[in-house]
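Peer 1: Quick one: sequence plus predicted model below, questions after.
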Amino acid sequence: MATTLQMIDAIVARLKAKLPTLAVEHFPEQPSDYWLNDAVGALLVSYPGSRFDATVDTAAVVQPRRIQFSVTIVARQLNGRDGAIDVLDQVRASLVGFRPPDCLKLAAVSETFLGEEAGLWQYALDLSSASVIVEESAPNDARPLTRVQYEPDEEHS
């Protein structure tokens, strides 16, 4: 089963392949210290969290998981080619229907204008997918059944 980081890495790789003119990175750990080095803009991929449904009644814990991802678009212009709005459309087209490992296809949830600061325009595209988590269980060390022998019941013969 893929980890959350592997899912995020798959989204980063997809965006790098589809939008090679933009910097694509994991969301910075210190957003206030983030510095845009790219001439056009950047895509910052983050994981806002997951929601879990009730467990499925089995011998092991099996739970549906609704996973949320977010891509923050940072662009040096708002309108026009490679502006924030144009890039937002390109990101949505690149990710809606994309399947991260061990997930269903991504679906768009919302888009939000985050604002402008120091000439950098920002939008967030929120997406979701579904997966299933299954508990890790200890291996079964019992001897496997390798032979079955039929012995007739003498009372009913």
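Peer 2: Thanks, I have it.

Peer 1: going forward, measure contacts and count neighbours with C-alpha atoms only.
Peer 2: OK.

Peer 1: what comes up buried for the longest helix belonging to the chain?
Peer 2: Criterion DSSP state H: the longest helix present in the chain is helix 4-18. With burial defined by 16 or more other C-alpha atoms under 10 Å, the residues of helix 4-18 counted as buried are Thr4, Met7, Ile8, Asp9, Ala10, Ile11, Val12, Arg14, Leu15, Lys16.

Peer 1: Out of those, which is nearest to Arg66?
Peer 2: Proximity of the buried residues of helix 4-18 to Arg66 (C-alpha to C-alpha) peaks at Thr4, which lies at 11.8 Å.

Peer 1: residues touching that closest one, list them.
Peer 2: Residues near Thr4 by C-alpha atoms under 8 Å, 6 or more residues apart in numbering: none.

Peer 1: One more: Ile133?
Peer 2: Neighbouring residues of Ile133 by C-alpha under 8 Å, 6+ apart: Met1, Val61, Val62, Gln63, Pro64, Arg65.

Peer 1: Then it would be within a strand, right?
Peer 2: Yes: counting by DSSP: H, G, I helix; E, B strand; the rest coil, Ile133 is located in a strand.

Peer 1: Tell me which stretches of the protein form helices.
Peer 2: For the chain, helices defined by DSSP H occupy the ranges 4-18, 84-95.

Peer 1: for comparison:
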Amino acid sequence: MSATQPILNDIAQYLKENLPEWDVELFPNNPGTYSLSHINGAVLISYLASKFEKPRTTEAVLQTRHVQVALTVLTRDLHDDEGALNLLDKLRLLMVGFRPVNCTECWLVDEFFNGTDEETGIWQYQLILQTETQQVQQIQTQDLPKFVTAHLRRADQSVRPD
């Protein structure tokens, strides 16, 4: 199973449980209207991209899917206990080795400063992590005749005509 939404939901649930002092949610549909209302800050989770390996030779197409997820950190402080740097440290420790649903353990890919909004004083960083899952071809089942009856016999009995 390679569905993206369950992966994001699983990461969000895991971070909510482990970072109760922060707002954790999926990246908003309309980022322009998002307003940071939590006193400490927020972690916004978004799907970034996937890369696919060449298919394996099987009866169906089977590919390894490398899924990248961005964790966007928004805080009003940089250096104190509720600051961006402390939150990034916590996120790295939490995410390395975490296994989202139907995936392998997560690992870190990149981290960078996204800037600060001078009007609101909100610091923004992104932590990029990656995991793997399998993309499998969806196959239609064939409507074959169903097995109906079995007649048991011992080796010394003859075969029934039916």
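Peer 2: Cool, the structure landed. All values derive from a computational prediction rather than experimental measurement.

Peer 1: TM-score, when you put one on top of the other?
Peer 2: Overlay of the two chains. TM-score (TM-score structural alignment, normalised by the length of the first structure): 0.89; 150 aligned residues with a C-alpha RMSD of 2.0 Å.

Peer 1: Save the contacts of Ile133 of the first structure as CSV, and put in distance to Val40 of the first structure and neighbour count too.
Peer 2: What follows is the contacts of Ile133 of the first structure, written out as CSV (distance: C-alpha to C-alpha, whole Å; neighbours: other C-alpha atoms under 10 Å):
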residue, distance to Val40 of the first structure, neighbour count
Met1, 36, 11
Val61, 46, 14
Val62, 44, 16
Gln63, 41, 17
Pro64, 39, 16
Arg65, 35, 17
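
Peer 1: Determine the angle, from 0 to 180 degrees, between the longest helix of the first structure and helix 84-95.
Peer 2: Inter-element angle recorded for helix 4-18 of the first structure and helix 84-95: 110 degrees (by axes from the mean of the first three to the mean of the last three C-alpha atoms, to 10 degrees).

Peer 1: after superposition, how close is helix 4-18 of the first structure to the second structure?
Peer 2: Relative to the matching residues in the second structure, helix 4-18 of the first structure has an average distance of 0.3 Å after the fit, by mean C-alpha distance after the TM-score superposition for the first structure.

Peer 1: and the gap between the residue nearest to Gln63 of the first structure when sequence neighbours are not counted and Ala130 of the first structure?
Peer 2: Excluding the flanking residues, the one nearest Gln63 of the first structure by C-alpha to C-alpha, 6 or more residues apart in numbering is Thr55, at 4.5 Å. Distance, Thr55 of the first structure to Ala130 of the first structure, using C-alpha to C-alpha, to the nearest Å: 14 Å.

Peer 1: So for the two, which sits in the more crowded spot?
Peer 2: Shown here are Thr55 of the first structure and Ala130; by other C-alpha atoms under 10 Å, Ala130 has more neighbours (20 against 14).

Peer 1: per the alignment, the more buried one corresponds to what in the second structure?
Peer 2: The equivalent of Ala130 of the first structure in the second structure is Glu132 (alignment by TM-score structural alignment).

Peer 1: I'd like to know how many residues surround the closest residue to its match other than its chain neighbours.
Peer 2: Computed as C-alpha to C-alpha, 6+ apart, the closest residue to Glu132 of the second structure that is not its neighbour in sequence is His66, at 4.6 Å. Neighbourhood size, His66 of the second structure [other C-alpha under 10 Å]: 18.

Peer 1: which residues touch His66 of the second structure?
Peer 2: With contact set as C-alpha under 8 Å, 6+ apart, His66 of the second structure has these partners: Ser50, Lys51, Phe52, Gln130, Thr131, Glu132, Thr133.

Peer 1: if I look at it, how far off is Leu129 of the second structure?
Peer 2: Distance from His66 of the second structure to Leu129 of the second structure, by C-alpha to C-alpha: 10 Å.
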